[in-house]
Each structure stands twice: as C-alpha cells, then as structure tokens.
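Q: quick one, structure for this:
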Amino acid sequence: MIKSEKLSIAGELAAGIAHEIRNPITSIKGFLQLMQSSEYEKEIYFDIMSSEINRIELILSELLMLAKPQATQTAPRDVTMILEDVVALMQPEAILKNVHIQVMAEIEQAVVDCEENQLKQVFINFIKNAIEAMPDGGVLNIIVTNSSSNELSLQFTDQGCGIPEELISKLGQPFYTTKEKGTGLGFMVSKRIIENHHGTVDIHSKLNEGTTIEVKLPI
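A: Purely as a prediction, here's the structure:
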C-alpha cells in the first residue's frame, strides 16, 4: 500500500511537471514557427521566448532543490541578523512597490543552529510573496520573538488581499499557487528547509485583511 501510494504521488508530480513545462515549450515552438514564416519584426518573439525559457529553468531548479538532499552544515547564527541582511536585499523591490518593511525583534538574541544561506532563501521567498500580495503598497511587519523557552517565532504579516480558508490547506502542494505566474514550488522548498531545521511553518489569513506566515525554529 505504501509503495502504491508513493507511485501515485510520483505520478501526480510527473503529470504536474509535464503540464507546467509543456506550456512554455508550446509557446516557444509556436513563436519559432511564426519566425520562420513571418516577415514582420521579430524582436518581441525573442523576448517572449526568453521569458518562457527562464520559466522552465525556474521550475527545474526548484524541483531539483526538492529532490536533491541538501548537505547542510549548520552553525549557530543570529536569525535577526540574517533577516536584516535579507530585508536590505529586498528593500529596492519593496520601495518600487510602495511597501514598507518593518522588523521588530522582541528578544535580544535570536541564535539558532542553522544553514544560513538556506534560511536566507526562505526569508526571501516569504518577503517576496508578501510584496506581491500588496500590489497597491502597504506594510510588511516581521516580528521575532520567543514562542516558548526553547522555540523562536518569526511572523511575516502583510496587508494583502488574503487567502480563502479553503485554499490554505492546498498551499504546499506542487504547482498549486494563488499567483498568476507562480509555480507553487517556492513555498514547498521553504517548508522543506524549515522542516529540515526541525521547525514548522503555519499560515493564518483573512480575506481583504492580510496573511501571516509564522516560522518556528528550535533554539
């Protein structure tokens, strides 16, 4: 039964991969045929084809991150410092979208045993998602606190459109996304990284009010 279930899951994932990659490949083939038969300006075709190839690369790179076991060399790091580095990196994009990022650390030290670059990737994903959820601008509050004596909590709260309750449980499934151009793999990768750090990821959302993603990590 376990083997059958594994094969079923592998089949669903394979079907999702085939569907997601077939779409941009179909576009590229179509534009190549147009370029062969058309005498019109072809620069726009190159831009679209390049964009579709980038999408294929994104899907494949995120799939590889899920499939390939990550060799992690952990070390004690201050999560607040990692977070501030990521916020500085994301600040130009936030300013362009009229989003103000506010970090509030309610504890003096937030040291966890982690792989720094992997946590940076998680924070980039969550901050990027929050910025995209607020197309008209807004505030992203990030609060770092202790949820218990041996656990650290990071809450990413946006003022976006929110996610319907019935859809929250579907987040984390491959190729399920609420974004027009998303792959649904970014959240899966982030969740896997946090779980590999023996932590958890929870989502709380209210329509037209915003979404909070809470990451808990052992300290």
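
Q: okay, CA-based contacts and neighbour counts for the rest of this
A: Will do.

Q: quick one: the one residue sitting closest to the centre of the chain from residue 175, how far?
A: The residue at the geometric middle of the chain, judged as the C-alpha nearest the mean C-alpha position with Cα atoms, centre = their mean, is residue 186 (3.3 Å). Between residue 186 and residue 175 the distance, using Cα to Cα, to the nearest Å, works out to 10 Å.

Q: please give the structure of this sequence too, so both can be compared:
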Amino acid sequence: MENATAYFVNKGADNGPADQDIEELLSHVSRIPDVFRANVYSGDGTILWSSDVEMIGKSYPENEELAAAMRGLLDPELNVIDRGAKDEHVGFPDGVTSFIEYYIPIRTRDGLSVVGAVEVYKAPGALLQSIQRVRTYAWLGALAAGAALFGGLAVVVTYASRVLVRQEARTVETERLAVVGEMASAVAHGLRNPLASIRSCAELTLDDDIPDSSRATLNDITDQVDRLEGWIRSFLIRSRRDPGSLSDQAQIDQVIARCFDGFQPQLTRRSIAVVVTPGTGSPMVLGRAAELEQVLNTILSNAIEAMEDDGILGITWTNRLDGTLEVQVTDTGPGVPADMTHRVFEPFETGKAAGLGVGLALGRRIAERMGGSLDLANGALQGAVVTLRLPAMI
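A: As a prediction, this is how the structure comes out:
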C-alpha cells in the first residue's frame, strides 16, 4: 500500500517523500501498545530501520525465522521466546523477561517476490492477562457447571432415594397383606360350609310352628348368612387377582343403607344416633357394591366401638369437582392417638385391645383398587373423621 519496493531494494537510501512515509508508518507500528521493538530487514538480512537506532545496519545471518520470512513464509503461531536465545535479543527494556517475536514478509507490488521483512517484538503481558482471564472464566464456568450438575444429581439421587424408601415400605406392606390375604382366604373358604349349615338349620326351623318373634330372628339369621356369603365370595374373587371390570358400579346411598341395617341392633342397644346427610348429585360410583360395603362396614364398626353409649354417628356423601364422590364418617369418640395417626393403615397396627389391625389396611387397599383413597384424621372438636373417595359415574 505504501509502494515500499524501492525502499527495500535500495536498502534505505533516500528516495524522497515515499521513504519518509514508510518510516513514519514503521514508527507508528513501533508505538502500538505492548510493541517494544520493530526491525525492518532488507532482502539480504541487513536491518534498514529499527525503533532501536543501535540495531540499524546490523545483520544476523543465523536467523531461521528471518530466512523463512524471506522465502515468503508466515507462521501464524506465536511463540514465547526466552531472552538470550538469539544474538539480536539484547537491549530490551527493563522488566521484559519474555516476549513474542514474529516476522512479516514484505512482497513486491505484484506479489511475486519478497523484498524484505518486518520483525516485531511484543510484550505478552496483556495477552497473558487475557489468557489468564479466559482461564479464570473457564474455571469459574466449569465450577458453575459442575455445581449445577452436582445439584441436579443431588436432586435426582434424593428423589430416587425417597422413591426407593416408599417402594420398600410398599413392598413390606404388600408382603404383610399377602400373608393376611392367604390366612383370610383359608378362613373364608372354611367358613362357607358352617354358614351353609347355619342357614339350612334356620330355614328348616322356619317350617316349624314357632312364635313370630322367633321367626323374625331366624329370618335375620338367614339374611346375615347371605350377607356373609356375599362378602366371602367377593373376597375369594379378589384373591384370584380379578380386579373387576370398569363396568362394575354401586349406588352409594343403597350401600350405606344396607350397612346401617346390619348394625341396627348394635346401634339400638347402645342408643347411638345416626345422622345421614345425602348429597345432591348422582350417588353412582365405580366399584363392586360388596367390596364397598365391606370398606364401610369396617369404618362404621371402628366408629361404633370408639364411642360411648348415646353417641352420634354421622355420614355424608358429596360429589366433588374432580370427578370423585366423597364419603365422610364422623363419630363422637375420643379420636385417634397422635402416635397412631400415621400407623392405623399399616397391617397389624391397632390401638384397640382386641383389634387385629387389618380392617383399615384392607379397606385402604380395596379403595385404591377401585381407583379411590381412604384417609383418617381427628375431628376439629372431637372424634375421628374417615374420608373415603371413589371415582364417580359421569
């Protein structure tokens, strides 16, 4: 751009204003930040101009980088060279312990030949600081990424650990319920023949000439035997791992009425009042009526046992916006002890002296099989509140 061919060919001889322009350009190059020396070499290796005037006119024949530049080579890789590696590495400013040295070949205007070279010495302080900043940012980025990865892994591990704990507890509960199921299946199967005999005896006695009061008692015996037979049949069907069909449905108000009919003698004897609050929506739920009756019988039995005489037993059912039907059973008993609140649904855990601790556990399992849930909590003032949620018929 500066038409410098004559300057290099004539080895710095005075060629008028053009040479002054070139030297002004070279002086400008030498004042670029971090550049502390600039040398201009002719084609034979003689220094024509230098920012250090003591270097002008000297030559250093054993200079492989300069020889490569004279052949038109420009190595883009910058190397940090220690002081004293070459004869020309003298007279550097104080404080310069290492530097970057590179050669730029100067070609003729047509680009066919090399007429000289420019050598630049640059202090690497700013470069090294930039590299250090890049390294610092890289380390900080790596630490941040590592922290984020560690945090993510910690969350995953914590969640997985909690899932494993829940699964382990569920497995233990399943194993315990499996033992209960096997025992109950054997007991249920063994009860069918005695129940059939009791029913036969009651029917035969009904054919005799007996008082009306006795006839009513015998009719009640046959009804209760039929009811027990239905429970046993439903239980044995579940034992064959038959979860039932989605078409199974029950009418909750009718199931509640049958349950209270079964407990009526006990309720009358203990003067326990029953308050039933029906809902306004559809009473139809998905599930087997016999299984639902078994769950409600367990809940009602526990509530009646927990209350003193002259207590109040309440039951309500309502349709919820989430597509479930909620049944709540309340009593006026003492409630559930604090240490038993989270254990009442575990198999063989009971707060009653003569209890087995399997009723509520099986009740929750049946509710979950039907796609619902069963929960228990203490009431705001007294007694316990049992909440049964079931999928409603839409």
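
Q: can you show me the helices along the first structure?
A: For the first structure, applying DSSP state H gives helices covering 2-37, 43-67, 79-96, 116-132, 165-168, 185-196.

Q: circling back: how near is the residue nearest to the centre of the first structure to residue 109 of the first structure?
A: 28 Å.

Q: next one: residue 207 of the first structure
A: Per Cα to Cα, residue 207 of the first structure is found 34 Å from residue 109 of the first structure.

Q: can you point out the buried residues in stretch 123-130 of the first structure?
A: Within stretch 123-130 of the first structure, the residues that qualify as buried by neighbour count (16 or more other Cα atoms under 10 Å) are 123, 124, 126, 127, 129, 130.

Q: stretch 181-192 of the first structure now?
A: 183, 184, 185, 186, 187, 188, 189, 190, 191, 192.

Q: and stretch 264-282 of the second structure, by the same measure?
A: In terms of neighbour count (16+ other Cα under 10 Å), stretch 264-282 of the second structure has its buried residues at 267, 272.

Q: thinking residue 230 of the second structure is in contact with residue 291, fair?
A: No - taking contacts as Cα atoms under 8 Å, residue 230 of the second structure lies outside contact range of residue 291: 9.5 Å.

Q: more neighbours, those two?
A: Summary of the neighbour comparison: residue 230 of the second structure and residue 291, criterion other Cα atoms under 10 Å, with residue 291 having more neighbours (20 against 14).

Q: next up, the contacts around the aligned residue in the first structure for that one.
A: In the first structure, the residue paired with residue 291 of the second structure according to TM-score structural alignment is residue 118. Contacts of residue 118 of the first structure were listed using Cα atoms under 8 Å, 6 or more residues apart in numbering, and they are residue 193.

Q: for the buried residues of stretch 123-130 of the first structure, which one is nearest residue 24 of the first structure?
A: Taking Cα to Cα as the measure, residue 129 is the one of those closest to residue 24 of the first structure, at 22.7 Å.

Q: next, the mean deviation of the lengthiest strand in the first structure compared to the second structure.
A: Using DSSP state E to define each element, the first structure has its longest strand at strand 138-148. Once the two models are superposed, strand 138-148 of the first structure sits on average 0.9 Å from its counterpart in the second structure (mean Cα distance after the TM-score superposition for the first structure).

Q: hmm, who's touching that strand?
A: By Cα under 8 Å, 6+ apart, the list of residues contacting strand 138-148 of the first structure from outside reads 80, 98-107, 110, 130-131, 152-160, 216.

Q: okay, buried residues for that strand please.
A: When burial is assessed from 16+ other Cα under 10 Å, strand 138-148 of the first structure yields the following buried residues: 138, 139, 140, 141, 142, 143, 144, 145, 146.

Q: for the match of residue 291 of the second structure, give its distance to residue 150 of the first structure.
A: Using Cα to Cα, one gets 21 Å for the distance from residue 118 of the first structure to residue 150 of the first structure.

Q: for residue 37 of the first structure, same thing?
A: If you go by Cα to Cα, the gap between residue 37 of the first structure and residue 150 of the first structure works out to 66 Å.

Q: one more: residue 14 of the first structure?
A: Residue 14 of the first structure sits 40 Å away from residue 150 of the first structure, going by Cα to Cα.

Q: compare those two (neighbour count), which wins?
A: Residue environment comparison for residue 14 of the first structure versus residue 150 gives the larger neighbour count to residue 14, 12 against 9, counting by other Cα under 10 Å.

Q: need the buried residues of strand 138-148 of the first structure in JSON lines (columns: distance to residue 53 of the first structure).
A: Written out in JSON lines, the entries for the buried residues of strand 138-148 of the first structure read as follows (distance: Cα to Cα, whole Å):
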{"residue": "138", "distance to residue 53 of the first structure": "32"}
{"residue": "139", "distance to residue 53 of the first structure": "33"}
{"residue": "140", "distance to residue 53 of the first structure": "32"}
{"residue": "141", "distance to residue 53 of the first structure": "35"}
{"residue": "142", "distance to residue 53 of the first structure": "34"}
{"residue": "143", "distance to residue 53 of the first structure": "37"}
{"residue": "144", "distance to residue 53 of the first structure": "38"}
{"residue": "145", "distance to residue 53 of the first structure": "41"}
{"residue": "146", "distance to residue 53 of the first structure": "43"}
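
Q: and the residues you listed, which two are furthest apart?
A: Pairwise over those, using Cα to Cα, the maximum falls at 138 and 146, 26.0 Å.

Q: okay, stretch 212-220 of the second structure sits on what stretch of the first structure?
A: Using TM-score structural alignment, stretch 212-220 of the second structure corresponds to no residues of the first structure.

Q: please apply the same query to stretch 262-269 of the second structure.
A: Taking TM-score structural alignment, stretch 262-269 of the second structure hits residues 89-96 over in the first structure.

Q: can you give the contact residues for that stretch?
A: Counting contacts by Cα under 8 Å, 6+ apart, the residues touching stretch 89-96 of the first structure from outside are 100, 101, 124, 127, 128, 131.
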